[in-house]
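[1] quick check, what structure comes out for this input:
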Amino acid sequence: MKEFFLFRGRLRRRAFWGRVLGVYSLAFGWYAVVCQLAVRQALPEAGAVLLISAAIVLATVIVVIQSIKRLHDLNLSGWWGLLLLMPWIGYGLGIGMQLVEGSSGPNRFGPDPKGRTAYVQRSSAQKSSSAE
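    This next block holds a predicted model:
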């Protein structure tokens, strides 16, 4: 649970989608419960608005943190996430973030979540010496 609030580390596409859909599902469920309580007058309207607002803020913070971890898997700084706020550019980055596979092997943000090792290109001198 603690790693939902930490900016460190990397996050695979599948884990990103699982977490984001889980957070949105919980937020939607919370919204439905609070609305039902407000409709049945078991909860004052001001209290319902406060509880729903708090859930929206919490869900947004968690999704932003998960997006930054996804950017880390692409070997990009979390500051690139600011581009998500720009129309058209943000759409392209948001889609690309989901379609592009993370960098192989460890990068500056941590080990590969898939456990792959980095691809090392051999030089032509190494290739010729191994062929002999």
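
[2] make it CA atoms for all contacts and neighbour counts henceforth
    Will do.

[3] quick check: buried residues in stretch 104-119?
    104-107, 109, 111-113 (16 or more other C-alpha atoms under 10 Å).

[4] ugh, wrong one, I meant stretch 91-104
    Result for stretch 91-104 [16+ other C-alpha under 10 Å]: buried residues 93-94, 97-98, 102-104.

[5] hmm, back to that, taking the buried residues of stretch 104-119, tell me the two that lie furthest apart.
    S104 and F109 (12.2 Å; C-alpha to C-alpha).

[6] another for comparison:
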Amino acid sequence: MNEVIKPWRRVGDFHGRATRKEYWSAMIQLTLIFVLFVVFFVAADETLPSPVVMFVMGMLMLVFLVVAAVVGTSVGIRRIHDFDVTGWLVLTFYIPYLGWIAMIIIGCIPGTPSQNRWGADPRGGPALQQVFS
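    The predicted structure follows:
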């Protein structure tokens, strides 16, 4: 449950590291919320084809897209930091068509197993390995 809430607690936190689990949790949540918005948007358009309803739905979608951009960028930067690369690589997310590929690749690369320049290993790293060895 912590991995579900963690990306939302760290909204706007562009420092530190994020595990693959935290990254994928955020990306899946954002995708599901977007799909729900689209479904509600289409349903509202078919049941109440009013310009006022469409305007309100459009504004809600715009607010969601801004929040999603901040959440996705912050978790993406922390994920990139996990494998010891500069967070500016997150700009590849915003390249049309190639951004999805970049998101998948960044979500699959394993992090450095010990401390790097952006902080300690979020999975516990060597300290955890010493406990179980």
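
[7] quick one: TM-score?
    Between these two chains, after superposing, the TM-score reads 0.71 (TM-score structural alignment, normalised by the length of structure 1); 118 aligned residues with a C-alpha RMSD of 2.8 Å.

[8] thinking again about what came up before, out of the buried residues of stretch 91-104 of structure 1, which comes closest to R19 of structure 1?
    Set against R19 of structure 1, the nearest of the buried residues of stretch 91-104 of structure 1 by C-alpha to C-alpha is Q98 (13.3 Å).

[9] OK, contacts around the aligned partner of L6 of structure 1 in structure 2?
    In structure 2, the residue paired with L6 of structure 1 is D13, using TM-score structural alignment. Going by C-alpha atoms under 8 Å, 6 or more residues apart in numbering, D13 of structure 2 touches 74-75.

[10] pretty sure D13 of structure 2 sits in a helix.
    No. Looking at D13 of structure 2 with DSSP: H, G, I helix; E, B strand; the rest coil, it is coil, so not inside a helix.

[11] other SSEs contacting the longest helix seen in structure 2?
    For structure 2, the longest helix by residue count, based on DSSP state H, is helix 51-82. Contact partners of helix 51-82 of structure 2 among helices and strands, from 3 or more C-alpha pairs under 8 Å, 6 or more residues apart in numbering; DSSP states H and E: helix 2-9, helix 20-47, helix 98-108.

[12] can I get the ones you listed in a markdown table including distance to V67 of structure 2?
    Putting the helices and strands packed on helix 51-82 of structure 2 into a markdown table (distance: least, C-alpha to C-alpha, whole Å) gives the following:
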| stretch | distance to V67 of structure 2 |
| --- | --- |
| helix 2-9 | 10 |
| helix 20-47 | 10 |
| helix 98-108 | 17 |
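
[13] out of those, the one nearest G58 of structure 2 is which?
    It is, among the helices and strands packed on helix 51-82 of structure 2 and with distance given as C-alpha to C-alpha, helix 20-47, at 8.2 Å.

[14] how long is stretch 114-125 of structure 2 from one end to the other?
    End-to-end distance for stretch 114-125 of structure 2, by C-alpha to C-alpha, to the nearest Å: 5 Å.

[15] read off where that stretch ends up in structure 1.
    Going by TM-score structural alignment, stretch 114-125 of structure 2 lines up with residues 105-116 of structure 1.

[16] for that stretch, which outside residues touch it?
    8-12, 72-73, 75, 103-104, 117-119.
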